[in-house]
Structures are given as C-alpha cells and as structure tokens.
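# Could you look at this predicted model? Sequence included:
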Amino acid sequence: MSADRPTAADSEPQYDERRRWKALGVGLVAAFMTLLDVSIVNVAVPSMDRALGATPSDLQWVLSGYALTFGLVLVPAGRFGDARGRRNAFVFGVALFTVTSALAGLARSPEWLIAARLLQGAAAGVVNPQVSGLIQQLFRGAERGRAFGLLGATIGISTAVGPLLGGLLIQVGGEQQGWRWVFFVNVPVGILAVLLAWRLLPARPTGRPDRHRLDPVGVLLLGLGVTLLLLPLVQHTQWRGPWKWALIPVGLAFLAGFGLWERRYARSAAPMFDLRLLTLRSYSLGALIALVYFGGFTAIFFIFTLYLQNGLGYSALVAGLAITPFALGSAVASALGGRVVTRYGRPLVAIGLFVVVVGLVATVLVLRGSPSGSVPLLTAGPLLVAGLGSGLVIAPNQTLTLSEVPVPQAGSGAGMLQTGQRIGSAAGIASVGALFFSSLASSRNDWGAAFRQSLLLAAGIITVALVAALVDIVAGRRADHRASTAD
C-alpha cells in the first residue's frame, strides 16, 4: 500500500478511499461555519444591543461565553471522537450547532441569546477536533500536508470574511432584525453538512471505547476554575460591592485542583492534559504567548464595532469594512510566516508581536482628540500594520510551541494549546470590555476616550506576550551557548 494511503488500522473496512477529499470538504465547511461565528458576531453586537436591550455584561457573555465553552469542550470532544467514532461526534456537533444557531436567531431576550451561544460554542468545540482527527485518519504523507494546508486556509478565510459578511447580512436584513440572519445563515449549511457527513465520513472508531479517556473530572475542574475567574470581570458593572473579587482566589483554587487531579489521573490513564509538557520551554512559553495574545487581540474587534456603530453611528457594513484591513493583513502575513518560521524561529513571533503593538498604539494616536475625517479610513493603515504583525504570531507560534512535543502527547498538547487560546479570548473580552464600559460610564459616554483606553489595555496585554517571547529567545540563546561550550 502506498505511503500516501491510510492503512487498515486507520480507516474502516470497505471505506471508499476516493471519498476522502469529499469527506474533507464537508469537514472544512463545518469548520468554516463554526470559526466564522467567532468573528461575524462582533459586527452584530450593537444591533443585538438595540433589539434586545442587552446590558454590557450580556454583550460580553454573547462573545466570551461562545469562546469559553468552545475551548473547554475541545479536548474531551477530540478524545471522544478517537474512542467512539468521529462520524458520530461530527454529526452530533454539527446538528447541535445548527439547532442552537436557529435558537440564537429566534432569541427574544438577552438570557435566551446567551444560553444559545453557550450551547453553540460547545457544539463548535465538538466539531473542530473531529476535522483535524479525520485528516490524520484518512491522509498520509504529502496528501496530509495538503489537507492541513486547506484547513489552515479555511481558518484564515473565515477570520477575514466574518466581519464583512456580518455587515452585509445586517445591511440586507435591517438594523433591527438583520443580526438574526448572522445565525440563521448557518441553518441550511448545517443541515446539508449533516446529510453529507453521514454518507461520506468513515464510521468505525480508530480505537477501543474507553471511558477513562474522557476525564470528566478534569473537564469540570478546569471549567469551574476559568468561569469563576471570568465572572467578576464580565459582571463588573452589574455586581456591586467588593465581594465579587473573592471569586478569583476560588477560581485559582479550582485550577490548582485541576493540576493536582491531572497529575494523579496520569498514573492510571491518559490525562486530559499531560503536565510534563510544561517542562518543555518551547511549549510552556509558547502556550503562554498564545493565551495572552488571544486575550489581547480578540477583544479589539468587540470594542471597535461598539465604538463605530453605537458611538459614531456608522452602519454595520461600514464597521465590517473597517475591521477588514486587520483580517487581510493577517491572512497575507500568515502565508509568509508559515514558510519562514523554521528559519527564523521565535524571533519571528517577537517581531510580529512588536508590530501588532505598534499598529494598535498608532490607532490610538490617529484617534486622539477629535479626529477629523472618516474614522474607518483613519484606522485602516494602523490596523493593516497590526494585522500583518498578527499573521506572524498565531500560526508560527503554534508551530514552534508544538515542535518539541513527543508524538504520543501531540494530540493533548495541540488540544490544550487551542483551549488556552479560546480561554484567553474569553478572558480578554471580559477584561477589556469591563474597562471599556467602566470608562464609558465615568466619562459620560465619551466613546472615543473609552475606546482609546481599552485599546491601550489590549496593547499592554499583547506586550506581556512580547516579553514572554523575548524570554524564550534569551533562554534559547543561553542554552545554545552552553551546548556549544560543552562541545
């Protein structure tokens, strides 16, 4: 059998290998749909606010809740697909995503919408690990590389077109009801994906069913810890009094419990996350960079669309166009970064982080005082620069972070890296959003001042990621110097 063909252990008997690329196409469509909902909803937030009378914390939960449940479900869903069959998990995830998208579009209250978004994020977390798992199951050699390349392109395109597509749907559907079509558009796509997936995806599990692989206690401890850390930030303006901050040490205690449980669990079964990976400098610092960077840059689009639409009165379409320079710059630089990361290593990531900070600070400078002219045009250049820097961060950092992870821990390492990114997104939206709404209230609805202060906080968070990258560079050079001296 050719090296480019899956073995009998990797795919079910009688599976027609000619259907592999069609199966991949179904998987990519579903991945596009779930990842699109990370960015497309940003543009719709102001319309939801006006239509449902949402509070600031409601708006933050609409975005951060999706990212939170998305991240928490990723690893256990991937393990479930490995043990019980990826087709079953994929079809269930897409069906749940389709139903919850319809429920979100039908929402009559902020609470209804938040509940639907939490379930929608969990469904997205079920779907995405099945796509990468199917690529590993069905492809080998150069074909696997091409398949993963298509997945990377899908991720980039979904990020780039999300804001613009959201703006177009709201423009067509109207300011009051157009935001509902941001969710309804998933329904026909999801139904078609379920039908095709059941026909095209291999059904047989790649391993024996094993309840211990799911680690429900680890999932619960991690979820409780992160949620308790986020609550005081998201509910900052709603919950009065200092007692809410007591939830932070409680959340840290649950995360400590998660670490202790995973260490104990590893003695008898494969844990949700192998803590030994943190002893690898490239992984621990790379995961920290990913966590902090996503905490900084994801929140930018949330506050920018609120500033443009609610603060300055621009349409959702214009707001989507205003975000597009960042997305396009990121897509272009990602293609370049993937090619040269092995040559330049972590310094490439550090350069990207520095460029992002420069672009965000430049955005603040062009908006200082009372800017004359069109704000979307004024910010296009700085945001393009920030996007170019972002493209040199995300994919190259993931490559470097996983470069030293042993093959048996590759799935766990990659899953927890993605989980950290989603948790960082949720925390960033909560913290930057809290400052935005607090500044807005204290400055008597000075939207420009609130946006600039929040953007500076986001730039400060990304600067922390830059420091972590510089620490990794210095530590790496010292290690190389010691090795050369020893030789």
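Sure thing, it's come through.
# contacts, neighbours, all on C-alpha from now
Fine.
# neighbours around residue 408, how many?
When counting by other CA atoms under 10 Å, one arrives at 8 neighbours for residue 408.
# err, residue 344, not the other one
By other CA under 10 Å, neighbour count at residue 344 equals 11.
# Residue 464 too?
The burial count for residue 464: 17, using other CA under 10 Å.
# Touching, it and residue 294? I think so.
No - between residue 464 and residue 294 no contact is recorded; they are 11.6 Å apart, counting by CA atoms under 8 Å.
# Quick check, central residue of the chain?
residue 422 (4.4 Å; CA atoms, centre = their mean).
# Please tell me how far it sits from residue 329.
Counting by CA to CA, to the nearest Å, the separation of residue 422 from residue 329 is 22 Å.
# same for the longest helix along the chain, what does it pack against?
Assignment by DSSP state H gives helix 447-486 as the longest helix of the chain. Contact analysis of helix 447-486 by 3 or more CA pairs under 8 Å, 6 or more residues apart in numbering; DSSP states H and E lists helix 281-306, helix 346-366, helix 410-442 as its packing neighbours.
# From the chain's centroid, how far away is the last one?
So that's helix 410-442. 9 Å (CA atoms, centre = their mean, to the nearest Å).
# do stretch 466-473 as well
22 Å.
# what does it contact?
When contacts are defined by CA atoms under 8 Å, 6 or more residues apart in numbering, stretch 466-473 is touched by residues 281-282, 285-286, 288-289, 346-347, 349-350, 353-354.
# For those, which ChimeraX command selects only the ones that are buried?
Buried residues within the contacts of stretch 466-473, as defined by 16 or more other CA atoms under 10 Å, are selected in ChimeraX through the command that follows:
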select :282,285,286,288,289,346,349,350,353,354
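# Pasting the second one now:
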Amino acid sequence: MSVVLVAGFMTLLDVSIVNVALPSIKTSLGLSSGELQWVLSGYALTFGLLLVPAGRFGDARGRRTAFIAGLTVFTLASMAAGLATSAAWLVTARLIQGAAAGVVNPQVSGLIQQLFEPSERGRPFGLLGATIGVSTAIGPLLGGLLIQAFGAADGWRWIFYINLPIGIVAIVLGARWIPGKPQEERTRETLDPLGVVLLGLGVVLLLLPLVQEREWPGPAKWLLVVAAAVVLAGFWAWERRFAQRGTSVIDLSLFRVRSYGLGALVGLFYFGGFTSIFFTFTLLLQSGLHYSALEAGLAITPFALGSAAASALGGRTVNRFGRPLVVIGLVLVALGLAGTELALHLVPGRGAGFATAIPLLVAGIGSGLVISPNQTLTLAEVPVRRAGSAGAVLQTGQRIGTAVGIAAVGSVFFNRLAHHDGNWSLAFEGSLLVTIGFVLIALVAALTDVVADFRKRRSAA
C-alpha cells in the first residue's frame, strides 16, 4: 500500500504542480499560449486515454507488471521533461508522462480491492482519497517552494526531477512487495483489442475539444463531441456483443448496480468543480494580485490540510455512515466555496489569501469526506477480478469531469475578464459560481442514492 500510494501521489501531483510553474516555463523556453496549454492539458488527455485499457490489462495479466512498467516510463519521462530545451520536447515528454500515469493509477485501486476484504477497504480507500485530494491541492505549494528554492529561471525543472528518486525507489520496492498474478491465470482472458481502440478513440474525440477550448476558436471543434458520441455508441454496442463470448473491456452490467452508477456520476461532476478551483484561483493570485508562486501555493494550503484530515476520518467512518457521509461532504464544499466567494467580495486586493483561508479549509474538509468515501462506496460491490477496470472507468470519468470543468469554468473566467476590463477578482467570482454548480449536481446524484437506499430499506422492513 505504501508503494502504490506514493506512486499514485506522484502521478496525481503532476496534474496540478505545473500550474504555478507555467510563467517560469514560458519565460525559460519561450512557449506560446497554445504550447503552454498542451503542457498542462496534454498530460490530462493521455492520462485519461490509458486508464481503462491499462486497468483491463492489469486485471488480465497482473497488476504488478502494469504498475512497474508504467512507473518506469513515468520516471524516464519526468527526467526528459526536466531536461527539455524546446516546446516540442517538453510537450512530448508531458504526453508520455500522462500516458504512463494512466497505466499506474488503475493498479492502485485494483490492488486495494485485491489485497483487502470488503469490510477492511474503508481505511485504505481513505488513504487513497487523501492521496488524491492532497496531491491535487498541495501541488501549487510544492511547485512554489521548488521555484523559490532553485530560482525562477530553472526552478521549474525540479518539478520534474523530484520524481526521479521517488520513482526509482518505488520501482524497486514494488517489484519486491507487490504480489504478481500466477502464470496460469494470465492467459484465461482476452484483452478485447477492438473495444480498447473504440474506447480510446471516443475518449480522445471527447477530451480534445475540451482541453483545446480556448485555443481553437469557433464552434467547429464541438463536432468532435458529436463524433465522440457516435464512436462511444459503437463501443457500447460492441461491448454488449463481445460480452457474450469473452470478457469485455468494461463490464456494462456494473452500471446497473446503483452504488456504482451514481458513484461514478458523483465523481464525474465533483471533479468538474474540484480541480477547476486551483486553475482559476492560481490565475487570480499570480496574474491578478501578483502573488509569487510560493505565496499562491500557500494560499491554497488550507484546502489541502482540511482534505488530508477529513480523508482519514472519512475512510474510517464510511462503512458506518455510507453515502450520507458524501452528502455531508458535498454540502460543506458548496458552503466553503460560497464563503470563498463572499470573502473575496468583502476583502478585495492582496488580502484575498488570508480572507479565503477559513472558507477553503471548510471546503477542503468537505472534499475529504467526498473523494475517499465515494471511491469506497462506488467500488464496494465490484468483483475483485474486475477491480482494475472498474476503478479505471471511475477515474476516466473523473478525468473527463476535470476537462469539462476546466473548459467551462475557464471559459466563464476569461470571458468575464475580457468584459470587465481585466478585473481578475470579478472574473474569478463569476467562474466560482459555475464551480459551485458542478458541486450541486454531484450533490443531487448523491442524494438520489441516499433516497433510493432509504426506500429500499423501508420496503424490506
């Protein structure tokens, strides 16, 4: 567990740690705004693309093999990114890094399902939830510290170099400690190559216009979403047919399980709001209020602290309280973000970092009660043999939610920025309302599960 959580932390950290380094990278390598977008979103694109195929491979051929291979490529790609001397070099390294992260992460949730009995999974999933929440929230702070320590010119390179010693140790210990899959079990399942291709193509067509929303002007890019719907419909039809004679990439019957289907929906919309906070808030602090990278990271730290503390609590209590715990968490997140909106309105200017500390702490506590309990409850009824692919589908939904959230929130942010003569505070306040909207949709999905469970128990009684 220690090895896989450290690796998971490292790969998820690279989603957010780059945010505060973008100004330094732009100055150092002379990147255009489009190239900067690819440094940030290219990672998320290939991350989301590989999750389900890698989870399926881990289920069929062994999670240790997939974990070590993905982590090795991730470590080498991190070194390449740190050594980059051009935009093309850095973007290519980030694409490979994201793909490798997509191979590593499904093995984490799959191994938890494999190594622990259902009644024991609350605590390890709590640790996984803390890993997800803290890695995303603490990324800007760690990035700011590294840039402060190594200088604005080359400090950004250490954002990638820091992965090297951690990755090497995790590879060695993973090979030693993670159980392998017996050889006789590895050849029993086919990998459904056509299903993998159709799903991968559908995910790319769906994510590409979202991650390039600000770089590709005009409405034509949204035709790719229509194409994605057609391809994914073909994938769905193929999977139903293939399931009659083999093990498909995604077990579609899982979505008939209420806890899994609604839990995946909660994750989709919550990550649409959760990750977009750091994107727009960092822009407000650094570009609007002229915070340094370190100061911007420190301003987001209350969220990380609240998330870490509450994730541990959520992991221990999720089996006792169930989905109502997720509802409480979502309510706290919504209240914390509304408090952040009020604090920025009452305390404009450079005092924003202090004014938002308490509301962000409340939102962070709520986030800790959402991510890990939702992960535990969503995967609770999934068979162990499908744990990797089921967890990968859940994470793919989170990556798609992240892309949709950043595109929607970013669009509102930059449109308001243009219409209000560069007023960064007004732009952020407007975009924060969209973020709260995503959280409220996730709350509706969680409440639906709670109400359905209550009716089921009342009917049984």
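On my side now, so go ahead. As the structure is a prediction and not an experimental result, all values here were calculated from the model.
# that older thread, would you mind telling me which of the helices and strands packed on helix 447-486 of the first structure is nearest residue 244 of the first structure?
Comparison of those against residue 244 of the first structure by CA to CA identifies helix 410-442 as nearest, at 13.8 Å.
# mean shift of the closest one relative to the second structure?
After superposition onto the second structure, helix 410-442 of the first structure sits on average 2.5 Å from its aligned residues (mean CA distance after the TM-score superposition for the first structure).
# other SSEs contacting that helix?
Using 3+ CA pairs under 8 Å, 6+ apart as the contact test, the elements touching helix 410-442 of the first structure are helix 56-84, helix 216-234, helix 281-306, helix 447-486.
# The same query, at a cut-off of 10 Å, please.
Here helix 410-442 of the first structure touches helix 56-84, helix 110-138, helix 216-234, helix 281-306, helix 394-401, helix 447-486, going by 3 or more CA pairs under 10 Å, 6 or more residues apart in numbering; DSSP states H and E.
# Not counting sequence-adjacent ones, nearest residue to the counterpart of residue 81 of the first structure in the second structure?
Aligned by TM-score structural alignment, residue 81 of the first structure pairs with residue 58 of the second structure. With CA to CA, 6 or more residues apart in numbering as the measure, residue 66 is the residue that lies nearest to residue 58 of the second structure, at 5.8 Å, once sequence neighbours are left out.
# now the strand or helix carrying the one you found: how far from the chain's centre is it?
If you go by DSSP states H and E, residue 66 of the second structure is part of helix 63-82. Centroid separation between helix 63-82 of the second structure and its chain, computed with CA atoms, centre = their mean, is 18 Å.
# Now do the buried residues in it.
Along helix 63-82 of the second structure, these residues count as buried under the neighbour rule (16+ other CA under 10 Å): 63-68, 70-82.
# before we move on, what about stretch 235-246 of the second structure?
235-236, 238-239, 242-243.
# do the same with stretch 108-127 of the first structure
For stretch 108-127 of the first structure, a neighbour-count test (16+ other CA under 10 Å) marks 110, 113-127 as buried.
# Closest to residue 148 of the first structure out of those?
When those are compared for distance to residue 148 of the first structure (CA to CA), residue 127 wins out at 15.8 Å.
# Could you pull up the residues touching the residue mapped onto that closest one from the second structure?
Residue 127 of the first structure is assigned residue 104 in the second structure as its aligned equivalent, the criterion being TM-score structural alignment. Listed by CA atoms under 10 Å, 6 or more residues apart in numbering, the contact partners of residue 104 of the second structure are 4, 7-8, 11, 47, 50-51, 54-55, 58, 63-64, 66-74, 98.
# ok, 7 Å please
With contacts defined as CA atoms under 7 Å, 6 or more residues apart in numbering, residue 104 of the second structure is in contact with 66-67, 70-71.
# Out of those residues, which comes closest to residue 207 of the second structure?
residue 70 (21.8 Å).
# just to revisit the earlier point, check the alignment and tell me where the residue nearest to the centre of the first structure lands in the second structure.
If you follow residue 422 of the first structure across to the second structure using TM-score structural alignment, you land on residue 399.
# again with residue 269 of the first structure
Under the alignment (TM-score structural alignment), residue 269 of the first structure maps onto residue 246.
# what does stretch 442-449 of the first structure contact?
Contacts of stretch 442-449 of the first structure with the rest of the structure, by CA under 7 Å, 6+ apart, involve 307, 311, 440.
# change it to 8 Å
For stretch 442-449 of the first structure, contacts defined as CA under 8 Å, 6+ apart pick out 307, 311, 367-368, 439-440, 450.
# now the residue nearest to residue 58 of the second structure: how far from residue 151 of the second structure?
Distance of residue 66 of the second structure to residue 151 of the second structure, given as CA to CA: 36 Å.
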